[in-house]
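Q: After the sequence you'll find the predicted model.
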Amino acid sequence: MQNLFHFHLILKPIAARLLNKRARYLCLQLTLGLMLFPQQALSQNNVNSETLALSEAISLALAEHPEMAVFTYQRDALNARVKQATILPRPTIGFTIEDAMGTGEHSNFGAAQSTLNIGWVLEQRAIESRVNAAKIAATQVDFDIEIKALDIAAQTATLFIDALILDQRLQLAKLAQKQANEVLKVIARKVMAGKSLSIEQLQSESELIRRALEVEDLEHELEASRYKLMAQWGGEADRYTLRGDLLKVPVIQNLSAQLAKLNEHPALLAFANQQRIAQSEIALTRIEARPKWQVSAGIRRYETSDDFGLVAGISIPFGNDGRSMGEVQVIKAKQAEYQSQSEVLKRALNTQLFVLLQNMKHSKHVIDTLTKQVIPLLEKASMQASDAYDIGRIGYLEWTTIKQELLSTQAQLLDAYQAIHLQHIEIQRLTGATLSN
C-alpha cells in the first residue's frame, strides 16, 4: 500500500542552484521522514516512555476505570439481598393466663391455667422462591457490566485513534512548515537576485506563519487528546508512546454475518434476562399470596393440681390468592414492555449496523481513490507546477495553490483513515466483538 503521506520536495534547476548543500540535505531528510513516519504511528517524544498498544490501553481502562468499580458495590448489594432472602422468619413466643381474677373459685390464681407456647409460620416454599428471585435479579449486573465494558472499550479505542490521527496531522503540519520555510529561503534568494517580486516573499512569510500556527494548534489538541485517553485509567499523559498502524484498513464483514452477532449483544440479552426476572417475580408474588399455615406448641400449667400438659395448635387461613392478581398483571405488563423495548433496540441496532457498514465501504472507496488516483495526479501536477514556476510561466499564487491542494488531499486521506477506524470500532461495539485490534 502506498504511504499515507507521499510528499514531494521538488528541486528543479533554478531552485536547486539557490539551495546550498545543507538545505538540500535537509530537503532529503524531510522527504525520507515523510515516507517513514507512517510506519510508527506516534513519534517518540520521550525516549524513556513505554510503548502502548490499543489492546493494552483497553485492558488498563477496563481494569482502572472508576465506572467499572461501581459494579463491584452493586454486586455486593445484590449478593446481600440473596443472603437476606434465605433468612427464616422469627418465631413468636406467647404466654397466656386463663381462669384467674374472676369470681368464686376463680377469684385468684388458685384455679388459673398458664400457657407458654412458641409459634412459627410455615413458608419454606416462599423462602425458596425469594432466594430464586434474588439470584436471578443478581444476574442483571453481569449484563450491565458487559454493556459498560463495551462502552468503555469503544470510548478508549476512539480516544486512542484520535490521538494517533492528531499526531499524524501534527507530523504533516510540521513537514509542511519545514517545506514553507525552505520555499521562503528560495524565494528570498530569488528576490535578492532580482528574479522574483518582493510580494512573493511577503506571501511566503505569511504562509510560514500560518503553518507555525497550525503546528501550535495541533500540539495543543494532541496534548489534550492524550490527556483524555490516559484519564480512562488515571495514567500520566507523558508516560506512554502510542503504537498503532493506521494504514491497516479493517476488514469489512458482510451484513448477514454481522447481523447474526447482534443477537448476542448484551443489551438485548439484558432485556431477555429482565423478562426472566419478571417471571420469577410473578412466581414469588403468587406464592406470597397463598395462605400460610402457622403452627404452635407449648406447655400448660394447671394451678389447681399443680400439673403440666403439652399444647399444640395450627392456624390455616382460608380463602384464595386472588389478592395477587393485580400485582401479577403489573409484572406481566413489565414483561411485555421489556419485549417491546428489545424489539425496538434490535431494529435500531440493525439499522445502525447497516449504515456503518455502508459508511465503511465508502471510506474504503475514498482511501483507494485518493491513494491510487487523486494524490498521484496532484503530485504530478505539483512537479509540473514547480517546473513552470521556476521558468516563470506561473506565479507564486498558482504554484502554492496546487501545493495546498495536495496538502489538503493528504489531510482528506487522513480523515478517511480516521473515519474507517472509528466506524469499525462502533461496529465492534454493536456486535460485542473484540476492540483490541
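A: Yep, that arrived.
Q: only C-alpha atoms for contact and neighbour calcs from this point on.
A: Fine.
Q: Which stretches in the chain count as helices?
A: With helices called from DSSP state H, the chain shows them at 13-18, 21-36, 54-64, 66-85, 124-138, 140-192, 198-230, 255-262, 266-289, 325-369, 375-390, 396-431.
Q: Now residue 128: closest residue in space, sequence neighbours ignored.
A: Among residues not flanking residue 128 along the chain, residue 86 sits closest, at 7.5 Å (Cα to Cα, 6 or more residues apart in numbering).
Q: hang on, I meant residue 293
A: The nearest residue in space to residue 293 (Cα to Cα, 6+ apart) is residue 316, at 4.9 Å.
Q: Tell me who's in contact with the one you found.
A: 291-294 (Cα atoms under 8 Å, 6 or more residues apart in numbering).
Q: also this one, for the comparison:
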Amino acid sequence: MRLFGATISGVTMSGYFCRMALFAIGFTWLAAGHAQPQTADALTLGETIQRVTDNNPSLAAYAPRLKALAGERASASLSPPLALNAEADEFGGTNEAQGIDGVELTLALSSVIELGDRPAFRTAIVDAREGLSVAQRRTQLLDVQAKAARLFVELAALQQELEVARQAEDLARQAEETVGRRVSRARAPQAELDRAKAATARASLEVGHIEHQLPTLRTKLAALWGAEQPGFELVDDDALFHPGNAGAFEPLVDALNRNPDLQQLASHERIQTASLRLAQSNARGDIRWRAGVRRLEGSDSTGLVAGVSIPLFSGRRAQGDIAAATARREAARFDSQAAVIAARATLFEAWQHRTHAIEAFAMLRDAVIPRLESALGDTREAYRAGRYSYLELIAARQELIDARLALVNAARRAHLNRIELERLSGAALTAADGDSEHKESDHDH
C-alpha cells in the first residue's frame, strides 16, 4: 500500500440505476483509470455502488408501492358505474292493496354524469403521486449510495492513516536506535532513551487503535448491501490523493433541478395543483339520472319512468374545499422556493469547503511535506553529530507526521465535499480525472 498512491482502473456497471449512480456520483476513483489498482482483491468504489444499488434492503419497498399506484390509477380513470334498480309498490297492504294483484314493478338503470372531466383530474393526482414516489425512490437510492461512498472514503482515509501511523512507528524506532547509540557513548542522558522508547510504544498504540477501527467501518459498509460480514479486507485507496479540481460553481447551480429532494417538492406541488382542479370541478356537482320501465299489474299495462337529480348550490358548498386546496398549493410552492434557496446555499458551502480542501492538499503535498522530510533528515544528522537536542529531533519528526495526517484529512474532506456536491446537484463534476499535473509526482512521495 503506497501512501501517495496511483489512480485505479474504472469499473463498468450495468443497469439503469448503476449508470445513474456512476454519473451522479462520479467520484475520482471511477474516472482516474491510468494506473494499476493498489491490490487485486481490494474493493473498488464501483463495486461498492453496484452492491448497494442491487441489494440494499430499504429500496425493496418501492416496487410494490408503484404497483399499488398503478391499481389506483386504473380505478381513478373509471366512469361512474351503472346501477340496476328493482322496485315493487302497492302490495301486501289493505283493501285493494292486499296480496300482489295490484303490485307495480319497476326495473330501471341509474348512474351519475360527472361534469368537469373529473376522472382526468383524479388520474392526474395519482400520476403526481407516482412522480413523488419515483423521486422518493431516487432520493433514497442516492442517499444510500452517498452514504456508501462516504464510508468508502472514510475507509480509504483510515487505511492511509494506518500507513502514516506505521511510518511514525518506524521513525520512532529509528529515533530510539539513534538515541540508544548516543546514550551508549555517554553523549546523551538515559532519560532521552526512556522518552524515545515511550514514543515508540505510543506509536505502536496508535497503530493498534487504527487497526481496531477498520473492522467496524468495513462492517458498517457491508451492512448497506445487506451483508452481515464484510467479505473484504481493503478498499482501493489509490485515488484518494487525486482530489481533482473544484470546477466552477454556476454549472452546479444549473444542475440543481436534478436534485431528487427538489423533485419531490415539485411532485408535491403538482399533487396540490391537481387536487385544486378536482375541487374546482366538484363545484359543478353531479347529475344523477334514472330510466326504466314500470309494470302495472292492476291495469295490465307498462310505462316508462325517467328522472334527473341536479344538486343545488353545489358551487357555494365547494368554496371551502377550493380555498383549502388553493392554500395547500401556495404552501407547496413556497416550500419549493425555500428549498431551492437552501439547496443553493448548501451547494455553495460544500463547493467552498471542497475548494479550500483542494488548495490545502496541494500546499501540503508540494510545499510543506517535502520541506519537512528534508528538515527531518537534516535534524537527524545534526542530532547524531550532537548539534541538535532530542527535543528538536522529536519536534521535526512530529511535524512531518502531522503534515502527512493533514494531507490525508485534506484529501478526505475534498472527496466528502465532492460527494455532497454531486448528491445536491445530481451531476458529475467536470474535473473527475483528478489533477493530472501532479499524478506522476505523487508516485515519488
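A: In hand now; what should we look at? Note that the structure is a prediction, hence the values are computed from the model and not measured.
Q: care to give me the TM-score?
A: Overlay of the two chains. TM-score (TM-score structural alignment, normalised by the length of the first structure): 0.83; 398 aligned residues with a Cα RMSD of 2.7 Å.
Q: follow-up on the earlier one: could the helices of the first structure go into a markdown table alongside mean neighbour count and distance to residue 97 of the first structure?
A: A markdown table is the format used below for the helices of the first structure (neighbours: other Cα atoms under 10 Å; distance: least, Cα to Cα, whole Å):
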| stretch | mean neighbour count | distance to residue 97 of the first structure |
| --- | --- | --- |
| helix 13-18 | 15 | 121 |
| helix 21-36 | 15 | 100 |
| helix 54-64 | 19 | 66 |
| helix 66-85 | 15 | 36 |
| helix 124-138 | 19 | 32 |
| helix 140-192 | 21 | 53 |
| helix 198-230 | 18 | 75 |
| helix 255-262 | 14 | 70 |
| helix 266-289 | 20 | 34 |
| helix 325-369 | 16 | 42 |
| helix 375-390 | 19 | 104 |
| helix 396-431 | 20 | 72 |
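Q: In a markdown table: those, plus distance to residue 5 of the first structure.
A: Formatted as a markdown table, the helices of the first structure follow (distance: least, Cα to Cα, whole Å):
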| stretch | distance to residue 5 of the first structure |
| --- | --- |
| helix 13-18 | 23 |
| helix 21-36 | 6 |
| helix 54-64 | 23 |
| helix 66-85 | 39 |
| helix 124-138 | 53 |
| helix 140-192 | 8 |
| helix 198-230 | 17 |
| helix 255-262 | 32 |
| helix 266-289 | 40 |
| helix 325-369 | 12 |
| helix 375-390 | 9 |
| helix 396-431 | 6 |
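Q: Please identify the residue most distant from the middle of the second structure.
A: residue 95 (80.9 Å; Cα atoms, centre = their mean).
Q: Kindly state which residue of the second structure is aligned to residue 175 of the first structure.
A: The alignment partner of residue 175 of the first structure in the second structure, by TM-score structural alignment, is residue 167.
Q: show me the contacts for its match.
A: So residue 167 of the second structure contacts nothing (Cα under 8 Å, 6+ apart).
Q: repeat that for 10 Å
A: By Cα atoms under 10 Å, 6 or more residues apart in numbering, the contact set of residue 167 of the second structure is 3, 161, 173, 203, 207, 401.
Q: Check the contact between residue 314 of the second structure and residue 287; I expect there is one.
A: No: using Cα atoms under 10 Å, residue 314 of the second structure makes no contact with residue 287, being 11.3 Å away.
Q: what residue is smack in the middle of the first structure?
A: The centroid of the first structure falls nearest to residue 151 when counting by Cα atoms, centre = their mean (2.2 Å).
Q: Trace that residue over to the second structure, please.
A: Aligned partner of residue 151 of the first structure by TM-score structural alignment: residue 143.
Q: try residue 213 of the first structure
A: Matched by TM-score structural alignment, residue 213 of the first structure corresponds to residue 205 in the second structure.
Q: residue contacts, its match?
A: Taking Cα under 10 Å, 6+ apart, we find residue 205 of the second structure in contact with 165, 169, 199, 211.
Q: Return the member of these nearest to residue 105 of the second structure.
A: Set against residue 105 of the second structure, the nearest of these by Cα to Cα is residue 211 (89.8 Å).
Q: Report the separation between that closest one and residue 234 of the second structure.
A: Residue 211 of the second structure sits 12 Å away from residue 234 of the second structure, going by Cα to Cα, to the nearest Å.
Q: same deal with residue 301 of the second structure?
A: The spacing between residue 301 of the second structure and residue 234 of the second structure, counted by Cα to Cα, is 93 Å.
Q: returning to that earlier point: from the contacts of residue 205 of the second structure, which two are the most distant?
A: 199 and 211, at 18.5 Å, using Cα to Cα across the contacts of residue 205 of the second structure.
Q: hang on, the earlier thing: contact partners for the closest residue to the match of residue 151 of the first structure other than its chain neighbours?
A: Excluding the flanking residues, the one nearest residue 143 of the second structure by Cα to Cα, 6+ apart is residue 423, at 7.8 Å. By Cα under 10 Å, 6+ apart, residue 423 of the second structure lies in contact with 21, 24-25, 139, 142-143, 145-146, 256, 258-261, 347, 417.
Q: likewise residue 273 of the second structure?
A: The contact partners of residue 273 of the second structure, by Cα under 10 Å, 6+ apart, come to 121, 124-125, 128, 267, 279, 325-326, 328-330, 332-333.
Q: Alignment lookup: it to the first structure.
A: In the first structure, residue 273 of the second structure lands on residue 279 (TM-score structural alignment).
Q: if we can go back for a sec, what does the residue nearest to residue 293 of the first structure align to in the second structure?
A: Using TM-score structural alignment, residue 316 of the first structure pairs with residue 310 in the second structure.
Q: again, but for residue 64 of the first structure
A: With TM-score structural alignment as the criterion, residue 64 of the first structure matches residue 55.
Q: So that match sits against residue 145, correct?
A: No: between residue 55 of the second structure and residue 145 no contact is recorded; they are 11.4 Å apart, counting by Cα under 10 Å.
Q: if I look at these two, which residues touch both of them?
A: With Cα under 10 Å, 6+ apart as the test, residue 55 of the second structure and residue 145 both reach residue 224.
Q: so what's in contact with residue 211 and residue 234 of the second structure at the same time?
A: In terms of Cα under 10 Å, 6+ apart, residue 211 of the second structure and residue 234 are both contacted by the residues residue 159.
Q: Could you identify the most distant pair in the contacts of residue 167 of the second structure?
A: Going by Cα to Cα, the pair spanning the contacts of residue 167 of the second structure furthest: 3 and 173, at 19.3 Å.
Q: Roughly how far does the match of residue 175 of the first structure sit from residue 372 of the second structure?
A: Residue 167 of the second structure is 14 Å from residue 372 of the second structure, by Cα to Cα.
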